[in-house]
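Trainee: Give the three-dimensional model of this entry:
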Amino acid sequence: MTRQESWRFPIRILVTNMFLLAIIITASIAITLQYNASKKAAVDHMLSSINLLSDHISESVSHLDNDAKQTVNLLAELISSDLSSTSIEQKSSLFAQFLQKRPELYSLYIGDIQENFFQLINLDSAKDTRQLMKAQADDRWAAIDISGRGENRLRKTYYYSSTFHLNHQKTERSDFTPTKRPWFAASVQNNIYKTPPYLFEHLQVSGQTYAKRIRNTEQVIGLDILLSSLSDQLSMSSSKIINGQEQAFLFNQSGNIIASNTKHNDLDKLTQSQYIQDHLSITPKKLIDIAHNPKAKQPTLIEKEDSSRYYAFVTAIGNDILNQQYIAVALPKETLFQQATKEALRSTLLNALAMIILLPIVWLFSAPIVRPIRHLQLETEKIKQRQFDDVSFTDSHIKEIWQLSNSFVSMTEDIKQHEASQKEFMEALIRLIATAIDDKSAHTGGHCYRVPELGLMISDALEKAKEGPYKDFHFANDNERLEFRVAAWLHDCGKITMPEHIIDKGSKLECIYNRIHEVRMRFEVLWRDAEIEYLRAVHIEKQDPAAALTTWQENQTRLQEEFAFVAKANVGSEFMSEKDRERIKTIGAQEWARNFNNRLGLSPAEEMMFAKQEQNNKLDSDQPSAIEPLLSDKPEHIIPRHKEIKFDASLGIKMTIPEHQYNQGEIYNLTIQRGTLTTEDRFKINEHMISTITMLDSLPFPPELSRVPLYASTHHERMDGKGYPRKLNAEQLSIPDRILMIADVFEALTAADRPYKKAKLISVAINIMFNMCQEGHLDLQLFRFFLTSGTYLAYAEKFLPESQIDKVDITPYLEE
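Mentor: Below is the predicted model of the structure:
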């Protein structure tokens, strides 16, 4: 069975791909491990950076907290009297000494129970302070004095240079009252009140207030710090410690943002807690829980509503301003593992480059596997072509291939032995069939044996020819010789289907038996009738005895001559003249009386045949007695075909099929011009070629014997294309075909066991064959080689009696 070659690939590609696959798997595992290790290192580094950042921020927060507390305490101790009557310049100068070198300190102020309020603002404390306070470029300080009541309550703002020169001032109404501020109400003596982060009303920025009541007075000293300073510190520290692409937040337990490294323009619209949740898509409580849970997995993957993904780190810092504080850092997923991804990509590219470099090396090193396997493939082709003697051992250092090669050689020897035994069995079976065909008829015994022998003798002589037209003729190998030999043995295998009475038909009237005996009995009846007529004429009719005797004797003489003529015609001859054929019809026209019913004692088959012929009005109804002709062609002599014969177009058979299977008519058979066979008999004999073709075509011959059916079915063809069964001409007939044609004819002419003729002397047979060559029946050139090579004589000496071997002068047959 032939299989499609789709999805088949060479073993070299398989070996190379397996090696590459191993590299890919190994590299993939290594790159995956490296990538995971890099990711873990990135996470560890980030956690370490977060801890370092928390330490820096904790230190900054602690330092700012201490400075603010020290400043408030110091001022509370220095101010021992009511400052409401002190000039603006004096108070400004005092407060400026504490604010000048500390930009994170936004302002110092003092308020009393009479709602008097004074504040000095450091315009350099934040980059937006000067704009929000509507200060000019050379303004360094802004002093705010609020006093008065009701509609007369005014807010006066004084803008001083760094040398406290008054640059400009402005006055406006104000409803600000210090006593209503949380820091005023919550301040008690000897304790510092610290507010949570809140929005400075006049500055609209986030900050915190430190406040303390001045001892023995109704005044409260306050200090404002801007959380923007912590944000700047957080931005600077995070960019140095991490990579600047992160979002960092400092928030307390309430979720309020204390500082951030990002701008929050929407803080005035949302609470700070809401901002963390909306911005990070995670609640502050969850972040706080993670910070306090040592088993919590960090980082935490956060997916926002816009499908962006972040990793969040959170840690608690040890110091506080009011409550516990936390630092949260959010980093885009691709940024956190950016370096790990780069490392993995670089490793992948390096591995790909390594594979490209190794590919030709692997291809080269696969040769020790591929080369012997390809050699084994060639050896299998030799086995397939049955070239067993050409199969060689394939050596290899690879154990499995070496063992496979040993198995191939051993298998070849076993197949060779098995095939030899199968060939012996097949030839024995073929000889058995040929012998059975010969044994079927004693008159053709030996034909199926002698024709192959003669054919092989001719082919051997042709192969030994050193010169002449056949010097280049050779069978390509022993398989072709076997093919020819098998065809020669099977050339008449179809005769096994032929009826014996056709094969053995030695006379014209012979069917299962020779019907000449029936005809003789009819002549016996006429003989008796002639004698009865003589006695009736003499004794009853009282005719002249001498005349009656003469008539009787003449009739008997005539009957003797006529029967002798019919008997001679029954034997058959090379040719029967038209005159003799007409005499048969004349003799057959004589009548004789049948007195017994011819429908008695019939077989079932005969009864059915008679009934069918009566039904078709081809036969008279039953007549117990009748006057019948001496010889006749009766309807019951016609044997119709029991099935229609059709030839497969692929077989190329070109034979005319007679209408009837047999015609046993007495006159029809006795008037056969040549031999003893009717047209129907001849077709039945020739039909053995059709049986030969059908039988052999049905056999599954191996490729080296594929021409057996052709060789075996061409020995009845003619060079002029008038033979059978295919009417092949000279151009269509090969040398093996022509060899069997000559072998079949020579054996038939010299055979002594044919029922319809006597064996010919070899000189006569050669002369007949020469005439057949002249008539376009046989190959003249091959016939002459048959003579010059002496093959005819070698065959005769081996198979013919000495009485048939006469001297033959072949010279006349060699002349052009």
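
Trainee: CA only for contacts and neighbour counts going forward, please
Mentor: Will do.

Trainee: ok, which stretches of the stretch 601-750 of the chain are helices?
Mentor: 604-615, 666-670, 679-697, 708-712, 735-750 (DSSP state H, counting those that start in this stretch).

Trainee: Any idea which of those helices gets closest to Glu424?
Mentor: When these are compared by C-alpha to C-alpha, helix 708-712 sits nearest Glu424, at 16.7 Å.

Trainee: Show me what the closest one is packed against.
Mentor: On a contact count with 3 or more C-alpha pairs under 8 Å, 6 or more residues apart in numbering; DSSP states H and E, helix 708-712 meets helix 478-489, helix 679-697, helix 735-750.

Trainee: Just the residues contacting that helix, thanks.
Mentor: 483-484, 486-488, 490-492, 692-693, 696-697, 736-737, 740 (C-alpha atoms under 8 Å, 6 or more residues apart in numbering).

Trainee: repeat that for 10 Å
Mentor: For helix 708-712, contacts defined as C-alpha atoms under 10 Å, 6 or more residues apart in numbering pick out 480, 482-493, 651, 689, 692-699, 701, 733-741.

Trainee: want to put them side by side, so please do this one too:
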Amino acid sequence: MRRRYPLHLHISTLFLGLILVVCAVLGGIGYKLSRDLLEASASDLTTRIGRQALAEMQHLIEPAEMATRLLSLQRLTGASSLSERLDSLEFLRQALDSSAALSSLYVGYANGDFFLFGRIGHGSESEASRVPAGATYVVQSIENTAGDVRGHFLYFDAALRKLRDDLRPDYAAAYDPRQRPWYTQGLASSTQIKTPPYLFFSSGKVGTTLANRAADGRSVVGADILLHTLGQTLAGQKATPGSQMVLVNSQGYALAHEEHSRLLLSSVASDGRPSLARIDQLGVPALVPLLETVRNMAGTATRTLRVEAGGSIWRASVSPLRLEGVPPLYLVAAIPEDELMAGALKLIHHSALATLAVLLCTIPLTWLLARSISRSLGSLANEAEAIRHFEFSQPINVESSIKEVGQLALTMDQMKRTIRRFLDISHAVAAEQNFDRLLPRLLGDTLSASAAHAGVLYLAEGQQLNPAVALSADGSPLAGRLPSLTLTACGPLLDAALAAGAARAAPLEPGDRSRLGFAAAELPDLSHAIAVPLLNRQAELVGAMLLLCATATDDSRLSFVQALSGAAAVSLESKALIKAQKDLFEAFIQLIAAAIDAKSPYTGGHCARVPELTKMLARAACAADSGPYRDFQLSEDDWEAVHVAAWLHDCGKVTTPEYVVDKATKLETIHDRLHEVRTRFEVLKRDAQIACLQAIANGDNAQSARQRLAVEWQQIDDDFAFVAACNEGGEYMPPESIDRLQAIARRTWLRTLDDRIGISQEEKLRKAATPAATLPVVEPLLADRPEHRIARPARDGLADDDPRGFRMPVPALLYNRGELYNLSVGRGTLSEEERYKINEHIVQTLIMLWQLPFPRHLKHVPDIAGGHHEKMDGSGYPRRLRGDEMNPLARMMAIADIFEALTAIDRPYKKGKTLSEAIAIMSRMQQEQHIDADLFALFLRSGVYLDYARAFMRPEQIDAVDIDRVLGRR
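Mentor: A predicted model of the protein is given here:
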């Protein structure tokens, strides 16, 4: 039985075979025509380039010829003095500017006078060094008056303003125009003469001279044309980058080339002057064979030839350049054949690629076309399979000449679009994290999906529906303020939908428009509406949507809106719960921060101000368009992390005892123990008084006894005043003060009362460590007693290899309340143990934050909050992180924490510093690598410090700051 094949295979084979035959025929014809065209165009192109170059040369020289003829008729030729000749400068400038090849115009007189007007830059190098700044033109003058020969060089700017007049006797002595060839030949000829190209006397450059005898026959006008300008013109005529063009004379000597340095041979002629190079001495292999061609030209028409040199094929042409009055010159052009034909070869290559691309594109298109003709039903089956797998990325575009197949394809496409739109809206709503942005997104997507023209989203609160968002179909907010609705009086349509718990569509009555507030909102005249209740998983009302349409809503659209509203309600409920949790979390954060600030007046409003300053600096870093932070940006999640970390950066202070934070004197604990010490001094004074009275009673001289008492009392008062002064604390405690304290401490007093009654159980336990003394007992005036030493619990210690990374030296004792020990504190009022307790708040901050189950986007909160006491050089605490190990936001918070502490005005123990004082301190800190120098510079240059000062500091604190001086002009 004969094997059968599908129709689409027959169609594909026929079309592909036909395409292959047509492409093969067209490709063969195109290749042959392109090859013939390239061979013909190569010769034509070299000839055309020669003609264009010849025309350009003639175009440059002809204005110079005309300028020379006109100048021979001017009064300048008869002027007898320099001043008269200078009157013609404007004419000379215009004549000089008429040709780019013209370098100078001059007149030689019968009496030996000479007047030249030329451009600056065409003289010798020695002359160029004498030119004043701003000079554009030069006048060279020789005047011969009664045997007195004077030479002048006059320099002028572009506006012909004289800049300088140099007297040049050397020039006048060395130059006589009457002896120059151009003068003798021009004087002898009634027509314009041209000299063969030669090296100019003044500049050592190749050029030619034009000359005309003046009308009165007593002077000769000349013009110099530098052939290096022709070299520039030749360079502009190059057909390809590797082309070579050179102007030669009939002997083959090169007169103009794009590289002027090639024209002069390094060796010199017999007269000591440089000589011109021949065409075969230019260092271009392709030009060497053309020397004989040039010599054999004899003024004939352009000749083209093919040259092989240096392993390459060149297309060359030699064109005569016929100039009146001089032997013929020749323009030689040589073009590499591979460059000349590169464009055509590229065209052939592209044509072949295009043909291949057409084939590659045609094969699948032909195959798809054949399959679409014969298998439209199969395509619909595939589309149904895609829908079953939830693949909705492509619409159904199946077309068929069969009516039923076309209708089926249209119905399936509409079904696919509906499902895809439903899923897209559900995914978009579920992905939106911000509750305030979710509401307009939810309403806008519903309007788009339902083809409604406007709508309002209400949120349920108690027995009311409050309008949250009102939008038109283009996404713009509706004008006016819509009223809240009572659940029992929302209008017939919305009441019916709420009662049924399902979407309802009906014409919108005029009374409903007024009751719902649509008239005030200036909505278009829309006559139909869809009311959609939003119910959560427990079938509780969380809100409602009212959609306005211009026409009645069909059942399919109403069903779609009903299905969409269910998913929207669930998402709305979820996002509302998330928002409520975030709000609660935010309230806890601010509650903790407020409690810390309220706990001690020594912190003031620190926990509330540091977040503001940190965010200000972070915004400045995001806005930076240069410097190390030009690429720094924060996402919405990052900003939330900054906010949480900044508000919780000192949360560990809740564990710091108030009496440590508030300790204002060295002996202060719960109370200031100086009062107890004062009582001991009072006892000493009473003991001294009793001893005095006893001495008098025993017969001593009363006056002497009282004098001794007064001296002793004065000493006791002085000692107590010294102890009280030490108790206040300061920046430095000198060794002699420590010695005096120890001497005072050695004084004794008599205690007659038991010190172990009426005290706390904890203090009794500490005193029980030593046996009780027998009363009365003599004790030192100031003492470091065993019960003053409070042991540190083992859980409070930090190992050297602490797994959390803490690297803080921990004092052996939890507290040392020894009186002499505390009074001997060298700086401030805090002992080593108390200072550690203050610093330990950052350890507790990290421990507390590490224990919180932060979501992924807030996982860096502990590092940000717990790093603001670290330093760039690694000497900070608690983990001794270096700058490159710190989160950039932690470095920002460090600056904010320091600046706020320095300038705060609500601390009872200090006065807030001025801007200049605070910034000077922070400048030293950045020099000592305590804070980030780049961030500190950004803090100043962005003006963050000033914005914060205006918001949180007193006017008298805000003074001028020289930022450049502070930053050392970074």
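
Trainee: where along the stretch 201-350 of the second structure do the helices fall?
Mentor: Assigned by DSSP H, counting those that start in this stretch, the stretch 201-350 of the second structure shows helices spanning 227-236, 290-295, 337-340, 342-374.

Trainee: And the longest one, what's buried?
Mentor: Burial within helix 342-374 of the second structure, assessed by neighbour count using 16 or more other C-alpha atoms under 10 Å, is assigned to 344-345, 348, 352, 355, 359, 363, 366-367, 370-372, 374.

Trainee: And the helices of the stretch 201-350 of the second structure: which comes nearest Ala430 of the second structure?
Mentor: Closest among the helices of the stretch 201-350 of the second structure, using C-alpha to C-alpha: helix 342-374, at 38.9 Å.

Trainee: Check which helices and strands the closest one sits against.
Mentor: Contact analysis of helix 342-374 of the second structure by 3 or more C-alpha pairs under 10 Å, 6 or more residues apart in numbering; DSSP states H and E lists helix 7-72, helix 376-388 as its packing neighbours.

Trainee: Which residue numbers in the first structure does the longest one align to?
Mentor: If I follow you right, that is helix 7-72 of the second structure. Alignment note (TM-score structural alignment): helix 7-72 of the second structure is unmatched in the first structure.

Trainee: how many degrees apart are that helix and helix 227-236 in direction?
Mentor: 170 degrees (axes from the mean of the first three to the mean of the last three C-alpha atoms, to 10 degrees).

Trainee: Helix 7-72 of the second structure vs helix 342-374, what angle?
Mentor: Put simply, helix 7-72 of the second structure runs at 150 degrees to helix 342-374, going by the same axes, to 10 degrees.

Trainee: and if you look at the last one?
Mentor: Interaxial angle of helix 376-388 of the second structure relative to helix 342-374 (the same axes, to 10 degrees): 90 degrees.

Trainee: so how far is helix 376-388 of the second structure off the chain centroid?
Mentor: Distance of helix 376-388 of the second structure from its chain centroid, counting by C-alpha atoms, centre = their mean, to the nearest Å, is 51 Å.

Trainee: Tell me the helix or strand right after that helix.
Mentor: Using DSSP states H and E, the helix or strand that follows helix 376-388 of the second structure towards the C-terminus is helix 403-431.

Trainee: ok and that next one relative to helix 376-388, angle-wise?
Mentor: 20 degrees.

Trainee: tell me what helix 403-431 of the second structure is packed against?
Mentor: Packed next to helix 403-431 of the second structure, using 3+ C-alpha pairs under 10 Å, 6+ apart, are helix 376-388, helix 435-450, helix 555-599.

Trainee: in it, what counts as buried?
Mentor: Buried positions in helix 403-431 of the second structure, judged by neighbour count with 16+ other C-alpha under 10 Å: 405-406, 409-410, 412-413, 416-418, 420-423, 425-426, 429-430.

Trainee: just to revisit the earlier point, any idea which of the helices of the stretch 601-750 of the first structure gets closest to Leu64 of the first structure?
Mentor: Nearest of these to Leu64 of the first structure, taken as C-alpha to C-alpha: helix 679-697 at 112.2 Å.

Trainee: Could you give the residue range in the second structure aligned to the closest one?
Mentor: Helix 679-697 of the first structure corresponds to residues 832-850 in the second structure, going by TM-score structural alignment.

Trainee: Could you list the buried residues of the matching stretch?
Mentor: Buried residues in stretch 832-850 of the second structure, counted by 16+ other C-alpha under 10 Å: 832-834, 836-846, 849.

Trainee: ok so, going back, any chance of the helices of the stretch 601-750 of the first structure in a markdown table, with distance to Phe425 of the first structure too?
Mentor: Below are the helices of the stretch 601-750 of the first structure laid out as a markdown table (distance: least, C-alpha to C-alpha, whole Å):
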| stretch | distance to Phe425 of the first structure |
| --- | --- |
| helix 604-615 | 42 |
| helix 666-670 | 44 |
| helix 679-697 | 17 |
| helix 708-712 | 17 |
| helix 735-750 | 24 |
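
Trainee: Nearest to Leu99 of the first structure, out of those?
Mentor: The nearest among those, by C-alpha to C-alpha, is helix 679-697 at 121.0 Å.

Trainee: And the closest one against the second structure, how far off on average?
Mentor: Compared with the second structure after the fit, helix 679-697 of the first structure shows a mean deviation of 1.7 Å (mean C-alpha distance after the TM-score superposition for the first structure).

Trainee: tell me the angle that helix makes with helix 478-489.
Mentor: Put simply, helix 679-697 of the first structure runs at 150 degrees to helix 478-489, going by the same axes, to 10 degrees.

Trainee: I'd like to know which elements helix 679-697 of the first structure is packed against.
Mentor: Using 3+ C-alpha pairs under 10 Å, 6+ apart, helix 679-697 of the first structure sits against helix 500-503, strand 662-663, helix 708-712.

Trainee: Pick the most deeply packed of those.
Mentor: Greatest average neighbour count among these goes to helix 708-712 (a mean of 24), per mean count of other C-alpha atoms under 10 Å.

Trainee: now it: which residue numbers in the second structure?
Mentor: Mapping helix 708-712 of the first structure onto the second structure (TM-score structural alignment) gives residues 861-865.

Trainee: re earlier: quick one, which of the helices and strands packed on helix 708-712 of the first structure is nearest to Ile810 of the first structure?
Mentor: Closest to Ile810 of the first structure of those, according to C-alpha to C-alpha: helix 735-750, at 15.2 Å.

Trainee: residue range for the closest one in the second structure?
Mentor: Using TM-score structural alignment, helix 735-750 of the first structure lines up with residues 888-903 of the second structure.

Trainee: Off-centre distance for that stretch?
Mentor: So, by C-alpha atoms, centre = their mean, the centroid of stretch 888-903 of the second structure is 24 Å from its chain's centroid.

Trainee: Now that stretch on the first structure. Mean distance?
Mentor: Stretch 888-903 of the second structure sits 1.2 Å off on average (mean C-alpha distance after the TM-score superposition for the first structure).
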